[in-house]
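>>> Pasted the sequence and its predicted model underneath.
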Amino acid sequence: MLFFVLFAVVMGAAHYYIWKRAVRATTRPGRGRRVGTAVVVALYLLVMAALAVSRLGSGFGVVVAWPGFVWLAGAFYFALILGVLEIPRVLLVRAARRREVPAPVGVAEPVGAAEPVDVPDAVVETPDGTLGRPEDLGRRLFIARSLAIAGGVATAGVVSYGTTQALGDPVVKRIPVTLAKLDRRLSGYRIAVVSDIHLGPLLGRAHTERIVRMINEQQVDLVAVVGDLVDGTVAELGEAAAPLRDLVSTHGSFFVTGNHEYYSGAEPWLAELERLGVNPLRNERLAIERAGASFDLAGVNDVNGEAFGDGPDFDRALAGRDPATPVVLLAHQPVQVREAAKHGVDLQLSGHTHGGQMYPFHLAVGLQQPVRSGLETVDGTQVYTSNGAGFWGPPVRVGAPPDISVVELHHKFAG
């Protein structure tokens, strides 16, 4: 509820700004302005409705979610671009004002004048609420309309591009990772990492089938699904997740919870995934062996599980293991690497951030997570963060294309 209220306030402010610059500043008082105002209000209500029904698997939820979430991205970028255009707007308005002559508000007829004086030009209200001559109004309307049109065209271009990125095939990334303790017999071991698939009203069975097909084409040794698989219940999305049973790898498929699993009913989903052959790691560890060598694969629950009595337990997952054996940890959020480092984890595989999903949201991600995207080292532990294969909210990705990552482990040769 708190998130919904904050979201309503932020989107209300964005829509007010859009109305001010794209409706009030571009129209004279009258029918056109009333129609424009009604459109902006309707779009605001559409966004709020999309958020409210986005977790419904019904046809109504899909019908509302698609236009609502597309406009959510549109509203964000339209407000952002109009904000950037404030600089040329101010400069153009100042230049226009220098050409304006103050409009007289009335002229008294001289006492005893034989002839009446000319009536001054009419005074009109300009879009910014000041008084001016008709030619001044036309000049300011031209500036406001030109910038609003430019902002609208730019917004349409950005959102259209972002939609093609979000709905297109994920990029397959190949990520070589060197582990000092890895036995050379395991060098070249390949793990397919996929996160944030986000099955829901906008992404269904076809999305899962595409991901499974792309992973199977890589012929990997192990598949790691690192959380946020679904946005809905098993009853609503079980059929959409069913193709996961077709994942093929040498040592199987494994899963750890993300925050959205807890919003969607974690226990039923964990049981369903186990039925599909995707093995949940709930604060657990097992040995992965090949050619007489092994490494530990561990998984911890998402931090949001704490509110549901099912939080991460690093001691349970990692205590008692052989410190000479490398350990690869599956953990949904990169921020969990700080605790992982205390337990001597060699490599953590994560998602959650979506790589920021829509530029410049990547700046906000950096305030919450130590790694936004890619491979980095935090407190001595390497952590790889996937952009995710789906999206949340708007079906738009700008600057952070979806991905499926193939992490290839390598032995560190001395010298």
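That came in fine, so what should we check first? Bear in mind that the values here come from a model prediction, so they are computed numbers and not experimental data. Numbering: from 1, shown residues only.

>>> Every contact and neighbour count from this point should use C-alpha atoms.
OK.

>>> How far does stretch 372-389 stretch from one end to the other?
Using C-alpha to C-alpha, to the nearest Å, the end-to-end distance of stretch 372-389 comes to 15 Å.

>>> Give me the buried positions along that stretch.
Within stretch 372-389, the residues that count as buried by 16 or more other C-alpha atoms under 10 Å are 372-375, 377-378, 380-389.

>>> Could you identify the most distant pair in those residues?
Distance extremes for these: the farthest pair is Gly380 and Ala389 at 27.6 Å, using C-alpha to C-alpha.

>>> List the contacts of Ala364.
Gly356 (C-alpha atoms under 8 Å, 6 or more residues apart in numbering).

>>> just the buried residues of stretch 372-389 now: which is nearest Ala341?
Thr381 (5.4 Å).

>>> Moving C-terminal from the lengthiest helix in the chain, which element do we reach first?
The longest helix of the chain (DSSP state H) is helix 134-167. Remark: after helix 134-167, the chain's next helix or strand is strand 171-179, criterion DSSP states H and E.

>>> ok, second structure coming up, stack it against the first:
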Amino acid sequence: MVIVFGVLVLGVLVAGNWYLWRRLFRDTTRGPGWARRGGAVLIAAGWILAISALVAERAGAPFWLQRVLAWPGFLWLAVAMYLLLALVAGEAVRPLLRLFLERRTARRTADPASSPASEPLKAPQEPARTLSEVPATPDVSPAPEPPQTASGPTAPEPATTSAPSPLATPTRRLFVSRVVAGAAAAAAVTTVGYGTYGVLRGPKVKRVTVPLAKLPRAAHGYRIAVVSDVHLGPVLGRGFAQKVVDTINGTQPDLIAVVGDLVDGSVKDLGPAAAPLAQLRARHGSYFVTGNHEYFSGAEQWVDEVRRLGLRPLENQRTELPWFDLAGVNDLAGESEGQGPDFAKALGDRDTARTCVLLAHQPVQIHDAVDHGVDLQLSGHTHGGQLWPGNYIAAAANPTVSGLERYEDTQLYVSNGAGAWGMPTRVGAQSDVTVIELASRQA
């Protein structure tokens, strides 16, 4: 099955890239030449960089090499995806554009007599004369002689008319292909450029009020700053971490919850990038739970590092705050290392009369949260889809992709995340730091 799946994926990639080359380069040129060959080289080079960036990150290549490959490689993936979507959408435009041009040409050539320039000149008519005015003998005038040249008389040149051929160069099909390809390229580059700018400028603050039935009146208005999926790595480094920290501190929260996927790399490579986390400030402190990417990057080392930076890791643990319990469970990816989530350990012996807020990276953990009487689960992981139409794929794998939803007596809030994984680009899923404001129904 793995082999079959791999062959199918390879076939889709080959077909998709052949389609890109055909629409962008073959259909927009007149014949074999440097443009077609250059297009093939460009597409191949983009994929070589993208695959190399992915392999370098997973294989733990020297960090400088990861950074060199990451920007062009991951941006190519985003551009290629939106080029493909734009060109597919352009297939619906092609016949309409050709029909428009055909009708325009037909209107210009259908009735040449309707054009003033094409009407024949009419000889002026003499006024009618009476019989008395008619001369007795016909006035015979000699025929005009043809113009003379040095070599003799010259025959008059026959009148010639040349009907214009609209869009003769380039041909109509070539013209349509160039228009569609140019529009697709412009749309893809603009979309990716704006989406990348949206990530690099830092997350926006989103505010959500969550009413909780058991929350005491004294805790009404309690603010939890939720940040997930920062993804510090070869692309997003220390400067980006500082923007995230400044954004969180600017909300003046009572508590900070970092719900996984903080990094994509080792402590050795990314320790300096994560250093600004030591500046996080909240009245009741900062807490951290692992995401799946921590287990790709050395989870134990990162748990120790965030603890050193002043955050408190909740590894299947619970702490009692003045007005509610705060619990955290490890990510599902930790099961491969014997460090998976343990809800019984985190929640088994708690006082169920108290409100419980759970930090869990993946939304799919909501079902266990419901079984253990959790009031509110805070998660990330989905990135809100990150790149439209990825939200539809994320919806197939997660109960909630973004925002607040209720599951029986438990509410689930899923953050879009502050950063981006792989492609440093977001389309249709703005990065965010969410301020959850708890509301007591007794207030």
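Perfect, I can see it now. All of these numbers come straight from a predicted model, not from anything done at the bench.

>>> sorry, back to before: now the longest helix of the first structure against strand 171-179, angle please.
60 degrees (axes from the mean of the first three to the mean of the last three C-alpha atoms, to 10 degrees).

>>> which helices and strands sit right next to helix 134-167 of the first structure?
helix 2-22, helix 59-84, helix 86-98, strand 124-125 (3 or more C-alpha pairs under 8 Å, 6 or more residues apart in numbering; DSSP states H and E).

>>> tell me which residues in that helix are buried?
Of the residues in helix 134-167 of the first structure, those buried (16+ other C-alpha under 10 Å) are 136-137, 139-141, 143-145, 147-148, 151-152, 154-156, 158-160, 162-163, 165-167.

>>> Now do the SS call for the aligned partner of Asp349 of the second structure in the first structure.
For Asp349 of the second structure, the aligned position in the first structure is Gly320, judged by TM-score structural alignment. At Gly320 of the first structure the chain is in coil, as set by DSSP: H, G, I helix; E, B strand; the rest coil.

>>> quick one: Gly320 of the first structure and Trp19 of the first structure, what's the gap?
Distance from Gly320 of the first structure to Trp19 of the first structure, by C-alpha to C-alpha: 61 Å.

>>> which residues does Phe288 of the second structure contact?
Applying C-alpha under 8 Å, 6+ apart, the residues near Phe288 of the second structure are 257-260, 306, 311-314, 328.

>>> Restricted to helices, list these.
Using DSSP H, these in helices are Val306.

>>> higher neighbour count, Gly320 and Trp19 of the first structure?
The neighbour comparison of Gly320 of the first structure against Trp19 (other C-alpha atoms under 10 Å) goes to Trp19, with 21 against 8.

>>> hang on, the more buried one packs against Ala38?
No - with contacts counted by C-alpha atoms under 8 Å, Trp19 of the first structure stays clear of Ala38, the gap being 9.8 Å.

>>> what does Ala56 of the second structure align to in the first structure?
By TM-score structural alignment, Ala56 of the second structure lines up with Val53.

>>> nearest residue to its match other than its sequence neighbours?
Gly61 (5.2 Å; C-alpha to C-alpha, 6 or more residues apart in numbering).

>>> Was I right to think that neighbour contacts Ala49?
No - with contact defined as C-alpha under 8 Å, Gly61 of the first structure does not reach Ala49; the gap is 9.1 Å.
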